[in-house]
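Student: requesting a structural model of the entry that follows:
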Amino acid sequence: MTSESGWRGSPDLWLDAAGEILLESGVEAVKIAALAKKLKLSRTSFYWFFQDREELLDALVKKWKDKNTGNLIRQSQAYADSLAEATLNVFDCWLDQSLFDSRFEFAMRSWALQSKAILEEVQLADRQRLEALCTMFQRYGFDETAADVHARTIYLVQIGYISMQTDESLEVRMQRIPEYVKTFTGEYPKRNELERFYFKHRYTETGAE
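Tutor: Sure thing, here's the model as predicted:
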């Protein structure tokens, strides 16, 4: 970036601002003038980084895919000693916004109601995520049909959480985790697996740290 471009912002700055507006007000509010006002930059600064609004929206879609779909797939492939622990690896996504942004997910699904192209992107993401979860179950001996049903059970429950904008405290969610794992996999997580999971998310059984 040249020294002259500092006052124009950066691609990430404009993209982050677009993401904030998308979450707050929906895609119709993601407009160049609104972004410029939010960032206190000139409208012409935008065009140093993006050809037009459509290129910015395409970048938002890519950011969502890289983060939410990419991380969910990676978590489903992470090392685990048991299916229960593999499932807890996936649950990391539901508790760590740096891995999976539920508000971003909700905004994209709302956008999909208005755009056939975005609906197709969301449907593709659903297929890719379900395939990854199905593969996870198959690694632990489930046949194709059983793996598919168990994968859908995990995934559709979480999408339900997001669609309903369910608000649970960390303590309530953590208390439910062992039963969710049992429901989804047929086995409870081992004590040491749970303790590692709790520690990762800064939780103790007497409350959050």
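
Student: only C-alpha atoms from now on, for both contacts and neighbour counts.
Tutor: Will do.

Student: the helices in the protein, which residues?
Tutor: For the chain, the helices defined by DSSP state H cover 11-25, 32-39, 43-46, 53-64, 70-77, 83-95, 102-112, 116-139, 144-163, 170-185, 191-200.

Student: nearest to residue 208, out of these?
Tutor: Checking the helices of the chain against residue 208 by C-alpha to C-alpha gives helix 170-185 as the closest, at 6.6 Å.

Student: report the inter-axis angle for the closest one versus helix 83-95.
Tutor: Angle, helix 170-185 to helix 83-95, by axes from the mean of the first three to the mean of the last three C-alpha atoms, to 10 degrees: 140 degrees.

Student: so which elements touch helix 170-185?
Tutor: Where contact means 3 or more C-alpha pairs under 8 Å, 6 or more residues apart in numbering; DSSP states H and E, helix 170-185 is packed against helix 83-95, helix 144-163, strand 207-208.

Student: which of these is buried the deepest?
Tutor: Neighbour counts (mean count of other C-alpha atoms under 10 Å) averaged over each of those peak at helix 83-95, with a mean of 21.

Student: other SSEs contacting it?
Tutor: When contacts are defined as 3+ C-alpha pairs under 8 Å, 6+ apart, helix 83-95 sits against helix 70-77, helix 170-185.

Student: go again using 6 Å as the cut-off
Tutor: helix 70-77 (3 or more C-alpha pairs under 6 Å, 6 or more residues apart in numbering; DSSP states H and E).

Student: one more to line up against the first:
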Amino acid sequence: MTSPQTTRRAKPAPDPAARGSEDLWLNAAYEVLVTAGVEAVKVMPLAQMLGLSRTSFYWHFKDREALLAALLDRWEAQNTGNLVARTEAYAETINEALYNLFDCWLTRDLFDSRLDFAIRNWALGDPTIKAKLQRTDETRITAIRAMFERFGYASDHADTRAHTVYYTQIGYISMMVAEPRDIRIARMPAYVENFSGHPPTPAETDRFMARHTGT
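Tutor: This next block holds a predicted model:
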């Protein structure tokens, strides 16, 4: 007579609440990146910050490098993706197109300046990230140049204006300019005129102001 086989009980999977979610880990890593820099983005401190175990991290990311890659993907999707989309948004004039782009500078959901600043700091000590940043900057400038060309600017003029528009914003970010929002918005019609060479009409400016001031 054979003895019955012993039934093995499967080891229960950890409670999902005990391992968090991918977004939870990524959001925590984002906060550390923008406040303390990439060197501070480490698994154990993040686990302590979230009140989760270190092993729970590996349910969502292979390793720290995978987490950093996800942060870069978020940066490109949000900042570069939205910037390019705003340059391609419908506009009847170049000034309307510039105002569409300026939405990025005033709406964090479109363009996260803190994240852009953190990536630029990261690039200072990492040649791979620096090369990626340079490619990303060129992608953005190319999109702005195409926006000017769409409205009849010669290629060389469009290129110069695109660089001027972009470097102005990157200057704001890199210099950590703390300009009150209402003052910056008030200056934007003059920026539009400087960048396009044509003063915006009251209607163009009113539509932009309505998006950001409610007036």
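
Student: need the counterpart of residue 209 of the second structure in the first structure.
Tutor: The alignment partner of residue 209 of the second structure in the first structure, by TM-score structural alignment, is residue 198.

Student: measure its match to residue 107 of the first structure for me?
Tutor: Using C-alpha to C-alpha, to the nearest Å, residue 198 of the first structure is found at 29 Å from residue 107 of the first structure.

Student: what of residue 145 of the first structure?
Tutor: Note on residue 145 of the first structure: its distance to residue 107 of the first structure, by C-alpha to C-alpha, is 31 Å.

Student: try residue 150 of the first structure
Tutor: With C-alpha to C-alpha as the criterion, residue 150 of the first structure and residue 107 of the first structure are 26 Å apart.

Student: kindly report the same for residue 121 of the first structure.
Tutor: On the measure of C-alpha to C-alpha, residue 121 of the first structure and residue 107 of the first structure end up 13 Å apart.

Student: please list all residues in contact with the residue nearest in space to the middle of the second structure.
Tutor: With distances taken as C-alpha atoms, centre = their mean, the residue of the second structure nearest its centroid is residue 79 (3.1 Å). Contacts here follow C-alpha atoms under 6 Å, 6 or more residues apart in numbering; on that basis residue 79 of the second structure touches residue 111.

Student: what range in the second structure does stretch 11-29 of the first structure sit on?
Tutor: Stretch 11-29 of the first structure lines up with residues 22-40 of the second structure when matched by TM-score structural alignment.

Student: buried residues, that stretch. List them.
Tutor: By 16 or more other C-alpha atoms under 10 Å, the buried positions in stretch 22-40 of the second structure come out as 25, 26, 29, 30, 32, 33, 34, 37, 38.

Student: so between residue 198 and residue 107 of the first structure, which is more surrounded?
Tutor: Using other C-alpha atoms under 10 Å, the more surrounded residue of residue 198 of the first structure and residue 107 is residue 107, with 18 against 15.

Student: corresponding residue for residue 140 of the second structure in the first structure?
Tutor: That one, residue 140 of the second structure, aligns with residue 129 by TM-score structural alignment.

Student: ok so, going back, which of the buried residues of stretch 22-40 of the second structure lies closest to residue 173 of the second structure?
Tutor: Distance to residue 173 of the second structure across the buried residues of stretch 22-40 of the second structure (C-alpha to C-alpha) is lowest for residue 34, with 12.6 Å.

Student: residue 60 of the second structure versus the closest residue to that closest one other than its chain neighbours, what's the distance?
Tutor: Computed as C-alpha to C-alpha, 6 or more residues apart in numbering, the closest residue to residue 34 of the second structure that is not its neighbour in sequence is residue 118, at 5.3 Å. Here residue 118 of the second structure is placed at a distance of 23 Å from residue 60 of the second structure (C-alpha to C-alpha).

Student: next one: residue 110 of the second structure
Tutor: Taken as C-alpha to C-alpha, the span from residue 110 of the second structure to residue 60 of the second structure is 26 Å.

Student: which one's more surrounded, those two?
Tutor: Shown here are residue 110 of the second structure and residue 60; by other C-alpha under 10 Å, residue 110 has more neighbours (20 against 17).

Student: how close does the counterpart of that one in the first structure sit to residue 73 of the first structure?
Tutor: In the first structure, the residue matched to residue 110 of the second structure (TM-score structural alignment) is residue 99. Note on residue 99 of the first structure: its distance to residue 73 of the first structure, by C-alpha to C-alpha, is 11 Å.

Student: likewise for residue 44 of the first structure?
Tutor: 38 Å.

Student: equivalent analysis for residue 28 of the first structure, please.
Tutor: Distance from residue 28 of the first structure to residue 73 of the first structure, counting by C-alpha to C-alpha: 30 Å.

Student: distance of residue 39 of the second structure from residue 121 of the second structure?
Tutor: 11 Å.

Student: try residue 46 of the second structure
Tutor: Distance, residue 46 of the second structure to residue 121 of the second structure, by C-alpha to C-alpha: 20 Å.
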